[in-house]
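Novice: Sharing a model prediction with you, sequence too.
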Amino acid sequence: MAPRVVVAGSANMDLVGLAPALPRPGETVLGDDFVMAPGGKGSNQAIAAARAGGATTFLGAIGSDAFGVTLGARLAAAGVDTGRVRTSYGASGVAVIMVDRAGENSILVSPGANRTFTGLTADEQSVIAGADVLLCQQEIPMETVHAALRAGRAGGTRTILNAAPARDLPAGLLDEVDLLVVNEIEARAITGTEVHDPAGMAALLALVPRVVLTLSGSGARFADRDGRDVHVPAFAVPVADTTAAGDAFTGALAVAWGEGRDLVDAVRWANAAGAVCVQRVGASTALPERAEIDRLYASGAS
């Protein structure tokens, strides 16, 4: 049976410009191409989880504009349950993304309707409590993130927080987190310590029982309070665009953990998802299907 994954998060329309190099402040750069595609960390991770084999429900808010119609349709077309997505009068969230030829990116997010996703209903809390895994990020109001995590903990649901983008966390929020997924910048924002320092990972594990530290092209590092601290190498692939790689990774990780995989193996499978994603340009359009993840994972080419 497919694991039940609930994603509570953001939905944005991504406006992606490709150029030889990212512009510096005050500079105009002539681009190579332009792509408009549904995105947002919540929506991306929901689609990633659905494509990776999870029975996925998305909780969030879209606008009443044309972007909102497209966002809802794309989620549904990917197999995500959108029956509880809220529609807010006004503009949907928008992300303006610039990508250079090396695959590096710069992103500006205007939250739009995502700001209105507040006050979880009893039905939304029930859906969270009935899931195998809850996955949250930080592009929606932090009180909603906290409420969702509390509902997950109360229902016995495994809770994952991808603490991106880096923000101040409400007191007690990390007490509701079973697995924290962060990059080095986000880890430093939480602890004030460089994670590569001896005290860095210990500082994170003092707050949550399990941590996955994503390391871009170097893979990921998993650590827990049982004393495991394992580097899981990345898969060597050509890179076209890193925009949604973290979302592909995190959505696949939620599915793998929901299936009952050991977390070190789950991280390796999630690395394969991220590696498939970076070979394509775009956000939701680049997220891999389960068969693609399995093929790279089975190849052992990490």
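Specialist: In hand now; what should we look at?
Novice: switch to C-alpha atoms for all contacts and neighbour counts from now on
Specialist: Will do.
Novice: those helices in the stretch 1-150 of the chain, which residues are they?
Specialist: Along the stretch 1-150 of the chain, counting by DSSP state H, counting those that start in this stretch, helices occupy 41-51, 66-77, 122-129, 142-155.
Novice: for comparison:
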Amino acid sequence: MPGTVVGSLNEDVLVAVGRLPGGGETVIGRSATLAPGGKGANQAAAAGLLGPGVHMVGRVGEDPAGDRQLAALASSRVDVSGVHRTPGVPTGSATIPVEEGTGENLIVVVPGANAELTPDDVDVDPVHRADVLLLQLEVPMDTVYAAAAAAGGRVVLTPAPPQPLPEELLALVDVLVPNEHELVQLTGATAGARTPVELVALARSIFGPVVVVTLGARGALVVRRDGSPALLQPPPPVTAVDTTGAGDCFCGALAQALATDRDLPAAVRFAVTAAALSTTGPGARGALPDAEAVEALLPRVPAATPVV
């Protein structure tokens, strides 16, 4: 079984703004659009469009938003038989202002039914038999740990939203995929811009897994534990419209690539390409690519360079 995602399903409210607000500031939105979302479901949708056999395990409410989330995943070729309805609790939601021109965004999540996902929910065949299990932190931590412990294949964790990760969990993770800000928070470093060399040093300070750091328009860093040099993988040139969900697309693509036996650098190259393509349309899933689109763009992806 190629891949299973345990995680969140949300309904996104995308708000177009001329510029993102600062602290305490009000800006006027130009439009609002409903779209399927949730880090878990976004990763599952990305993986499903790139290859067959993807399963989703999670929770939604008994409400129209839940209906929409299940239908959207099914349309992305994801098996949703592991998504449970939760009486009396609404489907999770996220409000996302998106800055016109740059595609940069902010995200505020209300967990809803995602908070009700239990360890028993993840003690299931799609978790046990998956070649790659994708996890994030928009569901309870004890459920994330239970899923990682029950996994029969490789475990990929996106530590978002960031919070302290117990060593017991990290010991079960094969590939940790933070973005630059999450890496800084996980390591307790001070906020601020850092060079790739400095980011590699932070990644190597984390106990346990291989670390792949997503860097947005700069691509991704691959920091292995075998003594080999870290690699910086730039993305292909694209015109970004909306960066919402690009990191989730990266993770879904990375899981599919690993499940098809690409080595880690090749899998990251594939994932960087898919994520770049995902920014060329609106919303977290407005431009998710299929495998043919990614393969067509791969020849234009710059070579990875060692970080020394």
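Specialist: Here it is on my side, so go on. Keep in mind that this is a model prediction, so the values were computed, not measured.
Novice: The helices of the stretch 1-150 of structure 1: which one's closest to residue 87 of structure 1?
Specialist: Residue 87 of structure 1 lies closest to helix 66-77 among the helices of the stretch 1-150 of structure 1, at 7.8 Å (CA to CA).
Novice: residue range for that closest one in structure 2?
Specialist: Applying TM-score structural alignment, one finds that helix 66-77 of structure 1 aligns to the residue range 64-75 of structure 2.
Novice: contacts for that stretch?
Specialist: With CA atoms under 8 Å, 6 or more residues apart in numbering as the contact definition, stretch 64-75 of structure 2 has outside contacts at 9-11, 36-37, 41, 44-45, 60, 79-80, 85, 91.
Novice: again, 6 Å this time
Specialist: For stretch 64-75 of structure 2, the external contacting residues (CA atoms under 6 Å, 6 or more residues apart in numbering) are 36, 45, 60, 91.
Novice: Quick one: residues contacting the last one.
Specialist: Translated: residue 91 of structure 2. Applying CA under 6 Å, 6+ apart to residue 91 of structure 2 gives the contacts 60-61, 66, 112-113.
Novice: Greatest separation within the contacts of stretch 64-75 of structure 2: which pair is it?
Specialist: Taking CA to CA as the measure, these span a maximum distance of 17.4 Å, between 45 and 91.
Novice: Comparing the match of helix 66-77 of structure 1 with structure 1, how large is the average distance?
Specialist: On superposition with structure 1, the average gap between stretch 64-75 of structure 2 and its aligned counterparts reaches 0.8 Å (mean CA distance after the TM-score superposition for structure 1).
Novice: before we move on, the earlier item: if any of the contacts of stretch 64-75 of structure 2 are buried, put those into a PyMOL selection.
Specialist: Buried residues within the contacts of stretch 64-75 of structure 2, by 16 or more other CA atoms under 10 Å, are selected in PyMOL with:
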select buried, resi 36+45+60+91
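Novice: which one of the contacts of stretch 64-75 of structure 2 is nearest residue 207 of structure 2?
Specialist: Ranking the contacts of stretch 64-75 of structure 2 by separation from residue 207 of structure 2, with CA to CA as the measure, puts residue 45 on top at 30.0 Å.
Novice: any idea how far the counterpart of that closest one in structure 1 is from residue 189 of structure 1?
Specialist: Counting by TM-score structural alignment, residue 45 of structure 2 lines up with residue 47 in structure 1. Using CA to CA, to the nearest Å, we find residue 47 of structure 1 at a distance of 27 Å from residue 189 of structure 1.
Novice: One more: residue 23 of structure 1?
Specialist: Using CA to CA, residue 23 of structure 1 is found at 26 Å from residue 189 of structure 1.
Novice: Over to residue 119 of structure 1?
Specialist: In this view, residue 119 of structure 1 and residue 189 of structure 1 are 26 Å apart by CA to CA.
Novice: if we can go back for a sec, pick the most buried one from the helices of the stretch 1-150 of structure 1.
Specialist: By mean neighbour count, with neighbours taken as mean count of other CA atoms under 10 Å, helix 41-51 ranks first of these at a mean of 32.
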